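Engineer: missing the sequence, but the structure's below:
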């Protein structure tokens, strides 16, 4: 039994003046063959970062149809955005240079084939703000909840998240959001004493602890590390940003033991 050799897509990301752009994350999204009519589904098959001359190579691709998307590096977690509503920001861009996934060029890759010569620039688009409030099961505001806005992975994409936190009134604001469909998630930080530290527990994710890893409160290792007594998280909410701010969202955190 012989295995088919994977294919590849290579290219280059440049700015508006034709100069190379390094450290851009580029992804090959494979189109699903069983997607329903009118709704093209895709998943991320391979990712790579452009080098110092803007070049990328997406290797080990199985036969099929792909679209290529490039995205700027994400902002540091919980950094305060200086972007105002309507300001232009660099947006995730599909080859040959569009923010609309339906206008992306389909690239067919055969076994052992290298599709080369792709060159395009990231597009700038107006950015908007997503805001709302985080409350607990009694309706009381939750301070210090971590809020994440992640591009909907059901259509592929980089998955880079925009992050924020709720203030003393439970309010959160995430700026610099380009049009698209996202999943809004939230959770609270859980801290351990006695030498172990924990990262924040985000809905749908894992809580990592020095000496062990916990998923949904179940220990996966790490002798002597107690599981968290409770994790508060919210069911992800689908949010569509369509050339306007999205306000008035309400995230309800529930306690899971």
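Structural biologist: Done, it's in. No experiment lies behind these values; they were computed from the predicted model shown.

Engineer: CA atoms for contacts and neighbours, from now on please.
Structural biologist: Fine.

Engineer: how about the helices in this structure?
Structural biologist: Using DSSP state H, no helices are found in the chain.

Engineer: how many neighbours does the residue nearest to residue 124 when sequence neighbours are not counted have?
Structural biologist: Of all residues not flanking residue 124 in the chain, residue 90 sits nearest, at 4.3 Å (C-alpha to C-alpha, 6 or more residues apart in numbering). By other C-alpha atoms under 10 Å, the residues close to residue 90 number 17.

Engineer: any idea how far residue 90 lies from residue 17?
Structural biologist: Separation of residue 90 from residue 17 (C-alpha to C-alpha, to the nearest Å) stands at 15 Å.

Engineer: structure two is appended below for comparative analysis:
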């Protein structure tokens, strides 16, 4: 089964890409100069107003220079060269991305590079992906500054051999269960939030055996479902494409991960599901249904952890039926999303069906648990509408569930600038306003896809500074914005009140047309060098600047920024809002962990205080802290 995981991963990736393309959700590049740790672009709002001019998407020739990066890729455990490893160098600001493969001696060379700041990464099947300058997996790497004509050699990277988890999946009688989909998961930070995410997948063979390899050191959870590859594909696509198309086996009826439209045929949607009195629930090792009762499995680099055997649990299943009000005779998708209180992206098995012409629906074979029922209609050409309701499934059929579709609203306003001498922009179309979802419920992401990936909505400003985000569904949002240098966000006003960095709740009803976004050219800046106690530069350190007020300790906060020291130990931070901050340089932090309030609480006493006013440019040297 050693080849199964990359095959399944590729299939799942293709499913995700195909489904994403089906709804044509495009995410433009982040504005130039956007620092690490700042809010990210949340995608474009649907509709015609408020979007920037069409861009020429023709293939542009890659810029060529005279600089070279060369080195070797070696194994951590024995120092031997790794042949046929893939090495990539990227410089997002310069729009450069190049790749090559190591030779028999593990050597690589990438030439014709222009001057810029590059990230160098390497990968090979069976090893943990590595970034140049990493001290351990999951940490940020060290950027490399390259000048014109420079020949940077001896860039050696060492890859850690990945760990392995293997075992057997059994049925309720202790017999091997073939074609069970096994997922190995670990906690990671996604958009600044700690979530349970997949690290690898495999499908059990006729002996019930599975094997997942290439795992970074850490603690893992293992889950299994009896849906197989087709079920996994349906689940991925249903999560991505939302509510368009006919359900599995035709309108009005559905089951686990039922998928609609042409993609349903592509991914193997079969005949109409029949109600069954019992079914296999998604089960976690050592054989439990609740994620909170799952056992952690520690894995070291290169370690093979065997004997992770467990039985899938047979549970009673029920039917959820009801009506969606406001379908207007069209088929609307209804999805039951498992809601585990925010344990992670993988919340178990989804169930889905589509409405009949009269708006009724029936979802069969639903296993016990807490769910959020989500009904969605509309899409690229129609205004989106949605409805949600929480459900508790405990063994009894649920009938008469009523979901009333509510349309989105339009949020509009203007961008203004406060200048200390910089001419006001003649064209504001490079400015962007985002409504980032502040709702962590199970339905937040799927509902937000009407406006942008991951929850939320966004739009580019028009030339005169006006902006309009259409079809924003009701919910809680934080209004953020980005602009070209030297402009940084200063304030947000919604309906006459200050909403800067505050959660704004948008309710169904009247449009919101009184949003003012203020930019300033008085950007803050902090530069410095991190040196060891002996006074030598400390490279590959992570410098974290975070507000002294815990109110701002949240995912994607503007009041948290990070920078990575270069070969000289230097760092640069720009665009923090005025206020009081704490700063610290550390070498042991996971990517995105700096948004975690518990982590910031642990490091605050060892941090150095600094205050920033509008336009401040300060220098602060630091000493690494453990």
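Structural biologist: Done, it's in. None of these values were measured; they are calculated from a predicted model.

Engineer: what's the TM-score here?
Structural biologist: Comparison of the two superposed chains (TM-score structural alignment, normalised by the length of the first structure) gives a TM-score of 0.68, and 210 aligned residues with a C-alpha RMSD of 3.1 Å.

Engineer: hang on, the earlier thing: in the second structure, what residue corresponds to the residue nearest to residue 124 of the first structure?
Structural biologist: Using TM-score structural alignment, the equivalent of residue 90 of the first structure in the second structure is residue 280.

Engineer: surely its match meets residue 224?
Structural biologist: No - applying C-alpha atoms under 8 Å as the test, residue 280 of the second structure and residue 224 come out as separate, 9.7 Å apart.

Engineer: now the common contact residues for those two.
Structural biologist: Shared contacts of residue 280 of the second structure and residue 224, defined by C-alpha atoms under 8 Å, 6 or more residues apart in numbering, comprise residue 312.

Engineer: picking up where we left off before, can you name the residues that contact the residue nearest to residue 124 of the first structure?
Structural biologist: So residue 90 of the first structure contacts 72, 122, 123, 124, 125 (C-alpha under 8 Å, 6+ apart).

Engineer: may I ask which of those residues has the most neighbours?
Structural biologist: Going by other C-alpha under 10 Å, residue 122 tops the contacts of residue 90 of the first structure with 26 neighbours.

Engineer: what separation do you get for it and residue 179 of the first structure?
Structural biologist: In terms of C-alpha to C-alpha, residue 122 of the first structure sits 15 Å off from residue 179 of the first structure.

Engineer: ok, the nearest residue to residue 466 of the second structure once chain neighbours are set aside - how many residues close by?
Structural biologist: Closest residue in space to residue 466 of the second structure, ignoring its immediate chain neighbours: residue 414 at 4.3 Å, by C-alpha to C-alpha, 6+ apart. When neighbours are counted by other C-alpha under 10 Å, residue 414 of the second structure registers 18.

Engineer: start and end residues in the first structure for the helix or strand containing residue 16 of the second structure, please.
Structural biologist: Element membership of residue 16 of the second structure, judged by DSSP states H and E, is helix 4-23. Under TM-score structural alignment, helix 4-23 of the second structure corresponds to no residues of the first structure.

Engineer: now stretch 118-128 of the first structure: how far from the chain's centre is it?
Structural biologist: 17 Å (C-alpha atoms, centre = their mean, to the nearest Å).

Engineer: in contact with residue 256 of the second structure, which residues?
Structural biologist: Contacts of residue 256 of the second structure (C-alpha under 8 Å, 6+ apart): 231, 235, 349, 350, 351, 352, 364, 365, 366.

Engineer: filter those down to the buried ones.
Structural biologist: 231, 235, 349, 350, 351, 352, 364, 365, 366 (16 or more other C-alpha atoms under 10 Å).

Engineer: hang on, isn't the fourth one packed against residue 334?
Structural biologist: Read it as residue 350 of the second structure. No - counting by C-alpha under 8 Å, residue 350 of the second structure does not reach residue 334; the two are 10.6 Å apart.

Engineer: chain neighbours aside, what residue packs nearest to residue 178 of the first structure?
Structural biologist: That would be residue 127: by C-alpha to C-alpha, 6+ apart, it lies 4.7 Å from residue 178 of the first structure.
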